[in-house]
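>>> could you work out the structure for the sequence below:
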Amino acid sequence: MNHCSHCGEKVTLIIPPGDDRERHVCNSCDTIHYSNPRIIAGCLPIYEDKVLLCRRAIEPRYDKWTLPAGFMENGETTEEGALREAWEEARAKIAVDSLYTMFSLPQINQVHLFYRGQLSSLDFEPGPESLEVRLFSEDEIPWDDLAFMVVGKTLKHYFNDRQSGQYPVRSEDLVHPKGRDWKPPKPARYTLGNTGPVNPDA
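As a prediction, this is how the structure comes out:
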């Protein structure tokens, strides 16, 4: 951040009085700009013994398979965001069962939430962010071609839990394989057609 969104003047990264971490503070109007974690909401769409996956038509992880998910919009609940993403990416209508997985990724300032739900119909098709949308049974999942770590973990939890028929909420803090001190490269600016989680290891 270079300029204050309140008055347009330059900002400085300092620890404000009474705080314990650096914030961008305006040099002119003293407005403190807080940067908070971003929430990604998504769905685990289920039909009988299969799950619905989308093959990405956008970066990052173009051409890789994922669950429908994306950044929440202002004014919506996490469930509404998950359902919107399912419609935008797969034109899928889903009856939500419950929140299923929650992952904290502090190194990239993200929280990922996935809702488990049933496909209301088989009338789905790729949205503008997907190349292809398909149902997969467990032995058909393209494990080596999944876009994000959180997608693989959610799928593995689901297929394990399906054996007992019990689906507790799974919560996990994920640390990058390179360690807690690893920092992702600075992402490119968002442009039309470039949306979604900024880090391929998410």
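>>> rest of the way, CA atoms for contacts and neighbours
Fine.
>>> for this protein, what spans make up the strands?
Assigned by DSSP state E, the strands in the chain fall at 11-14, 23-26, 32-33, 38-47, 50-56, 65-66, 69-71, 94-105, 110-119, 130-136, 170-173.
>>> looking at those strands, which is buried most?
strand 65-66 (a mean of 26; mean count of other CA atoms under 10 Å).
>>> list of residues touching that strand?
Contact with strand 65-66 is made by Leu53, Cys54, Arg55, Arg56, Pro142, Asp145, Leu146, Ala147, Phe148, Val151, as judged by CA atoms under 8 Å, 6 or more residues apart in numbering.
>>> how does it look with 6 Å?
Applying CA atoms under 6 Å, 6 or more residues apart in numbering, the external contacts of strand 65-66 come out as Leu53, Cys54, Arg55, Leu146, Ala147.
>>> got it, and stretch 39-55?
Contacts of stretch 39-55 (CA under 6 Å, 6+ apart): 63-72, 78, 81-82, 110-119, 130-137.
>>> 7 Å instead?
Under the criterion CA atoms under 7 Å, 6 or more residues apart in numbering, residues 63-72, 78, 81-83, 85-86, 90, 94, 110-119, 130-138 lie in contact with stretch 39-55.
>>> buried set for stretch 133-147?
For stretch 133-147, the neighbour count (16 or more other CA atoms under 10 Å) marks Val133, Leu135, Phe136, Ile141, Leu146, Ala147 as buried.
>>> to check against the first, give me the structure of this:
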Amino acid sequence: MMTPERTENFEHRIPEGDDRTRRVCGTCGFIDYQNPRIVAGSVVCKDDKILLCKRAIEPRLGFWTLPAGYMELGETVEQAAMREAQEEACADIEIDRVLAVYSVPRIGQVQVMFRANLMSDFKPGPESLETELVAWKDIPWAELAFPTVVWALTHFAETRDQANFAPFANPPGTEKLTT
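Predicted structure coming up:
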């Protein structure tokens, strides 16, 4: 028979040598670190069009996004981006390069976005209602799910014809969205 997890021995305190309050087991001293989660995704292109996925899940059900999601243990960030394209759009992609790394501390995320090329057909996966290749002029800006999708698309547009560039970070003036 399984015993339920006991949490009554945990307390919030600053462990020795640390600088912030953590959950610490009062019995054994185990520190329960709570760290940001990594999201991996891509701006996926084919013939000057961008692959968008309409979300079939919350948050932001019914809004458009780029193929992206949480990284799993045991995979590289590139593998995570390729898996997410497969899960959300049944698409095989080829990673070109890192486009941006966004910090979203308000929700405990670091988002690594790549530029990628579509290498296969695509269709909605289990997390998508629809998938479409969209021309830049047809992007449904008012229906995009998250600010980081807008940032990634904007940064992609700035580098569309560049082979080499430094990866982007959060745009200036976006502090309210990230804290």
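>>> could you dump the buried residues of stretch 133-147 of structure 1 to JSON lines with distance to Cys26 of structure 1?
Output for the buried residues of stretch 133-147 of structure 1, formatted as JSON lines (distance: CA to CA, whole Å):
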{"residue": "Val133", "distance to Cys26 of structure 1": "46"}
{"residue": "Leu135", "distance to Cys26 of structure 1": "50"}
{"residue": "Phe136", "distance to Cys26 of structure 1": "51"}
{"residue": "Ile141", "distance to Cys26 of structure 1": "49"}
{"residue": "Leu146", "distance to Cys26 of structure 1": "42"}
{"residue": "Ala147", "distance to Cys26 of structure 1": "38"}
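>>> and the gap between Arg6 of structure 2 and Cys28 of structure 2?
13 Å (CA to CA, to the nearest Å).
>>> right, I mislabeled it, should have said Gly69 of structure 2
Distance, Gly69 of structure 2 to Cys28 of structure 2, using CA to CA: 35 Å.
>>> same check on Gly74 of structure 2?
28 Å.
>>> repeat for Val43 of structure 2
According to CA to CA, Val43 of structure 2 stands 46 Å off from Cys28 of structure 2.
>>> again with Lys137 of structure 2
In terms of CA to CA, Lys137 of structure 2 sits 59 Å off from Cys28 of structure 2.
>>> so where in structure 1 does stretch 127-144 of structure 2 end up aligned?
The aligned range for stretch 127-144 of structure 2 in structure 1 is 129-146, by TM-score structural alignment.
>>> list the contacts of the matching stretch.
With contacts defined as CA under 7 Å, 6+ apart, stretch 129-146 of structure 1 is touched by 49-58, 64-66, 89-90, 125-126, 152, 159.
>>> state the distance from the most centrally placed residue in structure 2 to Thr179 of structure 2.
Closest residue to the average C-alpha location of structure 2: Val39 at 3.0 Å, with CA atoms, centre = their mean. Distance, Val39 of structure 2 to Thr179 of structure 2, using CA to CA: 17 Å.
>>> try Thr7 of structure 2
Noted for Thr7 of structure 2: a distance of 29 Å to Thr179 of structure 2, by CA to CA.
>>> same question for Arg20 of structure 2.
Distance from Arg20 of structure 2 to Thr179 of structure 2, by CA to CA: 17 Å.
>>> again with Ile107 of structure 2
Counting by CA to CA, the separation of Ile107 of structure 2 from Thr179 of structure 2 is 8 Å.
>>> now swap in Leu133 of structure 2 and tell me
For Leu133 of structure 2 relative to Thr179 of structure 2 (CA to CA), the value is 33 Å.
>>> for Tyr33 of structure 2, same thing?
20 Å.
>>> cool, and Val43 of structure 2?
Counting by CA to CA - Val43 of structure 2 and Thr179 of structure 2 are separated by 25 Å.
>>> equivalent analysis for Ala91 of structure 2, please.
From Ala91 of structure 2 to Thr179 of structure 2 the distance is 33 Å (CA to CA).
>>> need the contact list for the residue lying farthest from the centre of structure 1.
When distances to the mean C-alpha position of structure 1 are computed (CA atoms, centre = their mean), the maximum falls on Ser28, with 35.7 Å. Applying CA under 7 Å, 6+ apart, we find Ser28 of structure 1 in contact with Glu9.
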